[in-house]
Structures are given as structure tokens and as C-alpha cells.
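**Student:** Dropping the sequence and predicted coords here.
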Amino acid sequence: MFDFKTLCVLATALLAACGPTSRDQGDDTGGGGDGGNRDSSSGDGCSDASKLVYVVDSNDKLSNFDPMTKTFTDLGDLSCPAGFLATPFSMSIDRDTNAWVLYSDGDLYKVNTTNLMCTATSWNTQLGLTQFGMGFSTETAGGTADTLFVAGGSGPTVPTSTLATLSTTNMTASSRGTVTGWPELTGTGNAELWGFFPSAGGARIEKLDKTTGAALQTFQLPTLAGEPMAWAFAAWGGDFWVFLMRGNDVQTTVYQVSGSNGQIKGMTSAPGRRIVGAGVSTCAPTVIL
């Protein structure tokens, strides 16, 4: 079984180098247009598409996931001009339904989720952030302005991560603090930031202080212990959705985790999928009435 989250480490051994490739990165924002049309009729300026969960597979397959039906809909394969052996590493979705996809070589792309047009951004590694998890969080509860948070470093084998914000306008990173472990991030329209920390000894979900990286609340997940091979994370409808592949697993399993007490409410197999990135915009519902 192959650990896709540590592909860069293995590629280093094979190629004696692993890092951002040198190529034309395009403009600062990445271009490519908006991923979906805003639907202001709902009063929140969000389209129906922006309220779904999106996932990306290790083989570049982009899909959306409907938490209500627990089903996947494939949108197509990404054709981002990533480096040799590079695969998707993490992903986040903005309120215009654009996917921001980080590859294992450290390059960041903006993807239109309607036509899958992939445009390189001008991102270059800053603050040691070559690989990282990421998620958008609103600046105020119920607000429409949001910020992209990232947490990472040189690779998942390091014991701590740098928490930072990343401007999608000028591609600059600003440090916020340090996080113990290597989380995948998700944010909410309630201005919260959460991290999923996979571990062979026992996984956990934490609410993070967006100014320091300190843990504000922790849910221990001992039943999800096991050597992590591929993982992703999203918050939707007041619950957490963990996409995890461990040890000798042959595919990803989706775990629904209660947002109120951290208990696992259900699990769904994802045949044929090795999901390495999940994204949900701050348009997504924070509670299901």
C-alpha cells in the first residue's frame, strides 16, 4: 500500500530532489474564472454547488460528495501540469466553488470545478510550507468574507506544523502559530477552524485558535487509530466528515463524526477511491434543520 501523503519523501529518495518545479506560474490569483455562478436568490450569495463537499483522489479524479445521501458524483480528471510523480496532496474550496489544489511537489493550482480548467498560481514555498493541509474560514460568524488557513511544513513526518494564512490574491503566507502534529484543516461559516490529526496511536479532531494554533477543544478518536495512508477532512451540516485509508485498507472509508460530542455516527465505504483531499466552502450549512 502506498502512502500518498508522503509521496514527496519517497520521490526524494528516487530523484534526489523534491520541491516546486520551475515553470511559468501564471498570474497571482491563478485565473481560470469562477468555478460556479453565485445564486443570490437564496439570500447568501451562494450557489447550490458551493454547498457541497468536494474530494480529490490520488489519481487526479475530482468528485463531489453529498453528505445527505453519502454518495459521490465524479466530475472528471484534473490535468494540472504538476511535476514528475507529483499527485494531489490537499484541497480547499472557496465561495465561488473554485478548488485550490496543492500537489505533493509544492505547487498550488486554482481549478474551475465546472469545466476543470486548471491554472498554476504564483505560489512559491514560504515559511517552510512545501506541503500543507488547508481550509477556508469566515472572518466573522455568518459573514461572507473568508480566509484560507494552511498548516504544514516540509512533510507529514515532522512533529509540528506551521499555522498560517495564505492570501489567494497575492499568494503570500503570514504565520499565525505552531500546531502539534500534522492536521488536515477545514473551516466553517461560523468562523471556526478545525483540524483532523491522523495517527497510528489514535486520531483526534481539534478546534484551533486561528491566531495562535492552540487547541481550544479536542475530540479523541481511538477507533480511527492505524497507520494513515491517505486522509482528508471536511465540516458540513454540524458534523465532521473524515476520509481515511489506513494500513492494509484497499480504499477510503468515510466516517461521519458528531460535531457536538466527537462520537462516530456512521461509516461509508468508497470503493475504488484513495481520497487525499477534501474541500468545503464557507457557504456549506453549519446545521441541518
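**Tutor:** The structure has been received and is ready for your questions. Numbers count the residues shown, from 1 in each chain.

**Student:** all contacts plus neighbour counts: C-alpha atoms, from now on.
**Tutor:** Noted.

**Student:** From residue 62, how far off is the residue positioned nearest the centre of the chain?
**Tutor:** In the chain, the residue lying closest to the centroid (CA atoms, centre = their mean) is residue 91, at 3.7 Å. As for residue 91, its distance to residue 62 is 10 Å (criterion: CA to CA, to the nearest Å).

**Student:** any residues in contact with both of the two?
**Tutor:** Common contacts of residue 91 and residue 62 (CA atoms under 8 Å, 6 or more residues apart in numbering): 55-56.

**Student:** list the contacts for the closest residue to residue 135 other than its chain neighbours?
**Tutor:** Distance criterion CA to CA, 6 or more residues apart in numbering; nearest residue to residue 135, sequence neighbours excluded, is residue 186 at 4.4 Å. By CA under 8 Å, 6+ apart, the contact set of residue 186 is 134-137, 193-195, 233-235, 279-280.

**Student:** Distance-wise, check residue 186 relative to residue 151.
**Tutor:** 11 Å.

**Student:** Ok, residue 124 next?
**Tutor:** 15 Å.

**Student:** What's the local residue count around the closest residue to residue 19 other than its chain neighbours?
**Tutor:** What sits nearest to residue 19 in space, not counting adjacent residues and going by CA to CA, 6+ apart, is residue 105, at 5.0 Å. Applying other CA atoms under 10 Å, we find 25 residues neighbouring residue 105.

**Student:** Take this one as well and set it beside the first:
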Amino acid sequence: MQRLGLALFVLPLLTACGSSKSEPAGGPDDAPPFGAPDGGGFGTSPDGGKLAECAEETKDIFVISEENTLYSFHPPTLVFKAIGQLKCDTGGSRPTSMAVDRTGIAWVRHDDGTIWRVDTRTLACEATRFVPPLETDPFYKFGMGFSTSSKGGSNEQLFLSDSLGAGLAKLDTDSLKLTYVGQYTGALSGKRSELTGTGDGKLYGFFVAAPAQIAEISKGTGEIIETKELPGVYTGSAWAFSFYGGDFYVYTASEGNGGGPPRAGGGSDVTRYRPSDGSVTVVKPKVGFKIVGAGVSTCAPTEGPH
């Protein structure tokens, strides 16, 4: 993928975060968050206090379907549990990517470029003040994932992977401003990816290739540290990515347009890559719905059971 004029795009992006879209209506300073429960409001505990980090119910993987339904996914049992349909007041825009922070809040990117925060326990929604760049510019569309700043630490950063091939950026979750990190290197330069991070401070990408690849990414430069090709895995029309207990889980809906063989309906396949033995296994075929986003907090276990 060519990167014509990347420097011209990135400079205004990093100084102003783009200016093509107005702020989403119904922001947190204008009205109560849509769907917020009675009591403490969005992002608070039932008694109105601050949400605790790493509550047990937030340690699973969360996925979102094309039909706008949020599910939890528990890898040890391979069970999906429907939490409910998102009812964020997005004006009809649909989710395309998701990341989950340590308090169980999902950051959900929609196809109009906006980011909404969703409580994975209550489905309460809150519009953020993120202003996307122009639709033709880098980081209008992206994959994303949180990673801790250090091994075992509680501070985390939200990383974005540009869908036009511009590489890696960071999003400040307070100011909602982007900082460009760098281009991917080697054979994955110019490629797009979904991201997942870990509680031991690492960041990984699930890259669109034929077949797909998983790579460890330098959070400081965007350099590709190590790659693993996934034989027989193709991204298809929808894909997502997450890490849990030392393993990687990829969610793909191949319909013949992503380089792989067509799938006869039934939604996404779940494939596990296990670095400890190098195995790549379809652990749950055709889950019954198409997964368009996945997120897991950095509270999730980084090692499997011993």
C-alpha cells in the first residue's frame, strides 16, 4: 500500500486531531449519558463511587457483533455470553473496533469515526470528545488496544493502528489527542492490523496478509519485533483480535473475499494461536454471529494455568 504524502497528513493530525467532524451531540458535558442507570451515572459503581480496576467480571474477553450486540467470551470454557445490544445514540453508525480498559469500560470506534465509551456491565454509553481526522487521512479508521506501560503495572496506554497503512499511534484517553509513533517495519510496513495488549507491557498486531500474521510491535517506534504466520487463517470481511492466558484469539469471517475459502454462513470462526507449542487451532467454528471488534483489559491473565 503506497503512503503518498504521509508526512503532510500526519503533521496536522497530531496538532489538531483533524477537524472534519463536529463533536458528537449529547457529550458528557451537555446531558446525562445515554443509557446511564439511575444513581452514580456513567463509569461509577452503584453507590456512586469510582469503578475499581480489575474486578473479576471485567477479566474476560469482550466482543461486539455486526448486529451491535456485546458478548463476553471466557477462553477456558470457550463460552460466549450475550450481555445485550448496545443502544448508544450514534445516529445509526456501527461499531468497527473495540478496546477495554482496566475498569471494564469498552472504547468502541464506530464507522463515522467517533469513539464511544460503553460500560461492559450495564451497557451505559457515553460519547467522547474525540474528533476524527478527514476520512481520507491516516487514523480516520483504525484498530486499537490497551497495553500497560510496564510489566505488571497499572498504568496503561491506548494504541491505534491505522487502516490506511500509516502505522502506529497513541491516543491520550484524557485529552483524546493522537501522538504518532511510527511506521511498521519489514514485510508488514504499510499493512493494517488490529491490536491487543497485555498486562506485562507488550503490544501485538493481527495483520491483514495472506495468510494472516501476528506480530509483536515496539510501542516506542512501531518496529516489528517478531512475527508468526497463521497457516489457513484469512481475515475475510470482518476480523478481531485478543490475548488471554498466554494465548492469542483471532476472530475471522471469511466469505471468499479475504483470500481464504468461503464459509457457509454461521458467523465468525475463533482460532487460537498458542505460542508455547506453536499450534494454530480453530477452537470454535461458526459462532453464530459476525464479530467486528474484540477487546480485553490488561487485567486478563498473561499466563495459562500451571
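**Tutor:** In hand now; what should we look at? Because the structure is predicted, anything quoted here is derived from the model rather than measured.

**Student:** Overlay the chains and give the TM-score.
**Tutor:** Once superposed, chain against chain, the TM-score is 0.82 (TM-score structural alignment, normalised by the length of the first structure); 257 aligned residues with a CA RMSD of 2.2 Å.

**Student:** sorry, back to before: mind listing the shared neighbours of residue 186 and residue 151 of the first structure?
**Tutor:** Common neighbours of residue 186 of the first structure and residue 151 (CA under 8 Å, 6+ apart) are residue 134.

**Student:** what's the matching residue for residue 79 of the second structure over in the first structure?
**Tutor:** Aligned by TM-score structural alignment, residue 79 of the second structure pairs with residue 71 of the first structure.

**Student:** Next, find the distance separating the aligned partner of residue 177 of the second structure in the first structure from residue 150 of the first structure.
**Tutor:** Per TM-score structural alignment, the equivalent position to residue 177 of the second structure in the first structure is residue 172. Applying CA to CA, the value for residue 172 of the first structure to residue 150 of the first structure is 12 Å.

**Student:** These two: which has the busier surroundings?
**Tutor:** residue 150 (28 against 17).

**Student:** Need the counterpart of the more buried one in the second structure.
**Tutor:** Under TM-score structural alignment, residue 150 of the first structure pairs with residue 160 in the second structure.

**Student:** so its match sits right up against residue 141, yeah?
**Tutor:** No. Applying CA atoms under 8 Å as the test, residue 160 of the second structure and residue 141 come out as separate, 9.2 Å apart.

**Student:** The helix or strand where residue 15 of the second structure lies maps to which residues in the first structure?
**Tutor:** Assigned by DSSP states H and E, residue 15 of the second structure belongs to helix 6-16. Under TM-score structural alignment, helix 6-16 of the second structure corresponds to no residues of the first structure.

**Student:** May I have the distance across stretch 229-249 of the first structure, first residue to last?
**Tutor:** 9 Å.

**Student:** so how far is it off the chain centroid?
**Tutor:** 10 Å (CA atoms, centre = their mean, to the nearest Å).

**Student:** Would you indicate which residues of that stretch are buried?
**Tutor:** By 16 or more other CA atoms under 10 Å, the buried positions in stretch 229-249 of the first structure come out as 229-246.

**Student:** Then stretch 261-269 of the first structure?
**Tutor:** Buried, per 16+ other CA under 10 Å, within stretch 261-269 of the first structure: 262, 264.

**Student:** ok, residues contacting that stretch?
**Tutor:** Taking CA under 8 Å, 6+ apart as the rule, stretch 261-269 of the first structure contacts 70, 205, 219-221, 251-258.

**Student:** Just give me the match in the second structure for the residue nearest to residue 135 of the first structure.
**Tutor:** In the second structure, residue 186 of the first structure lands on residue 196 (TM-score structural alignment).

**Student:** Surely that match is within a helix?
**Tutor:** No. Counting by DSSP: H, G, I helix; E, B strand; the rest coil, residue 196 of the second structure falls outside a helix, being strand.

**Student:** Compute the distance between it and residue 147 of the second structure, please.
**Tutor:** To residue 147 of the second structure, residue 196 of the second structure is 7 Å away according to CA to CA.

**Student:** So for these two, which residues contact both of them?
**Tutor:** Joint contacts of residue 196 of the second structure and residue 147 (CA under 8 Å, 6+ apart) are residue 203.

**Student:** what about whatever residue of the first structure lines up with residue 143 of the second structure, which helix or strand?
**Tutor:** Taking TM-score structural alignment, the alignment pairs residue 143 of the second structure with residue 133 from the first structure. Assigned by DSSP H and E, residue 133 of the first structure falls within strand 131-138.
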